[in-house]
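Peer 1: what's the 3D shape of this:
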Amino acid sequence: MLSPYYVYIVTNEKKTVLYIGVINNIQNRLSQHCFDSQNAKKSFAGKYNGYNLLYYEQFDVVELAIAREKELKKGRVRN
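Peer 2: The predicted structure follows:
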């Protein structure tokens, strides 16, 4: 079985910044966001301390996950 893909949204502590991404290992990626936020501050999520998970969706096909990420970045919501 292939690894699932996730579209996820993280935010900072005050919930003033959103970061939307796609990954196939969500636990590892969240750890990377947290490490970057506390140490390197090189990425967008690190610069704005975005390591609090708000939301995620799981997909079996990476193309569907990427399409959903683009929808979310454009502000499109679906039920």
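
Peer 1: C-alpha only now, for contacts and for neighbours.
Peer 2: Noted.

Peer 1: secondary structure element for residue 54?
Peer 2: strand 52-59 (DSSP states H and E).

Peer 1: Does anything pack onto that strand? Which helices or strands?
Peer 2: strand 5-11 (3 or more Cα pairs under 8 Å, 6 or more residues apart in numbering; DSSP states H and E).

Peer 1: by contact count, what packs against the strand it packs on?
Peer 2: Secondary-structure packing of strand 5-11 (3+ Cα pairs under 8 Å, 6+ apart): strand 18-23, strand 52-59, helix 62-73.

Peer 1: ok now do the closest residue to residue 56 other than its chain neighbours, which residues does it touch?
Peer 2: In this structure, residue 56 finds its nearest non-sequential neighbour in residue 8, 4.1 Å apart by Cα to Cα, 6 or more residues apart in numbering. Residue 8 is in contact with 20, 21, 22, 53, 54, 55, 56, 57, counting by Cα atoms under 8 Å, 6 or more residues apart in numbering.

Peer 1: another one to check against the first:
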Amino acid sequence: MDRQPCVYILASDAYGTLYIGVTSNLIGRLHQHRTSEIKGFTSRYSVHRLVRFELFDTMEGAIEREKQLKRWHRQWKINLIESENPQWIDLAVGFGFDPVPPRGRRDGP
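Peer 2: As a prediction, this is how the structure comes out:
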């Protein structure tokens, strides 16, 4: 899977916060997200579960798809995820990553 253009969707949980990204190294990028190596949106909102990815022949094709998906309504994105991953399974586990622990509710101070 190294150096394969890819668009991916991460989620904080089923029906949670979504993040759409593009990379040529999905495994390396997942590692960066899961370890919060790069501070930003995914580390701030704990968006670490890989719920969908699409492979492309060219980076240009992947970037175009990423832009298209980012313009979509949230429900369309949810429908896309559920078309192939109705249980919102963390697909990164299939690449050797540890499961992301469930997010607990933060009640109180």
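
Peer 1: where does the TM-score land?
Peer 2: After superposition, the two chains reach a TM-score (TM-score structural alignment, normalised by the length of structure 1) of 0.81; 74 aligned residues with a Cα RMSD of 2.3 Å.

Peer 1: quick one: the strand holding residue 54 of structure 1 to strand 18-23, angle?
Peer 2: Taking axes from the mean of the first three to the mean of the last three Cα atoms, to 10 degrees, strand 52-59 of structure 1 and strand 18-23 form an angle of 40 degrees between their directions.

Peer 1: so where in structure 2 does strand 52-59 of structure 1 end up aligned?
Peer 2: Mapped onto structure 2 using TM-score structural alignment, strand 52-59 of structure 1 covers residues 49-56.

Peer 1: Just give me the neighbour total for residue 18 of structure 1.
Peer 2: Neighbour count of residue 18 of structure 1, defined by other Cα atoms under 10 Å: 18.

Peer 1: thought it was touching residue 46?
Peer 2: No. Applying Cα atoms under 8 Å as the test, residue 18 of structure 1 and residue 46 come out as separate, 11.8 Å apart.

Peer 1: circling back: among the helices and strands packed on strand 5-11 of structure 1, which is the most enclosed?
Peer 2: Of all the helices and strands packed on strand 5-11 of structure 1, strand 18-23 carries the top mean neighbour count, a mean of 19, counting by mean count of other Cα atoms under 10 Å.

Peer 1: same for that one, what does it pack against?
Peer 2: So strand 18-23 of structure 1, by 3+ Cα pairs under 8 Å, 6+ apart, packs with strand 5-11, helix 62-73.

Peer 1: Distance to residue 31 of structure 1 for these - can I get that in JSON lines?
Peer 2: Output for those, formatted as JSON lines (distance: least, Cα to Cα, whole Å):
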{"stretch": "strand 5-11", "distance to residue 31 of structure 1": "12"}
{"stretch": "helix 62-73", "distance to residue 31 of structure 1": "20"}
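
Peer 1: Residues touching stretch 59-71 of structure 2, excluding its own?
Peer 2: Residues outside stretch 59-71 of structure 2 that contact it (Cα under 8 Å, 6+ apart): 5, 6, 7, 20, 21, 22, 24, 55, 56, 77.
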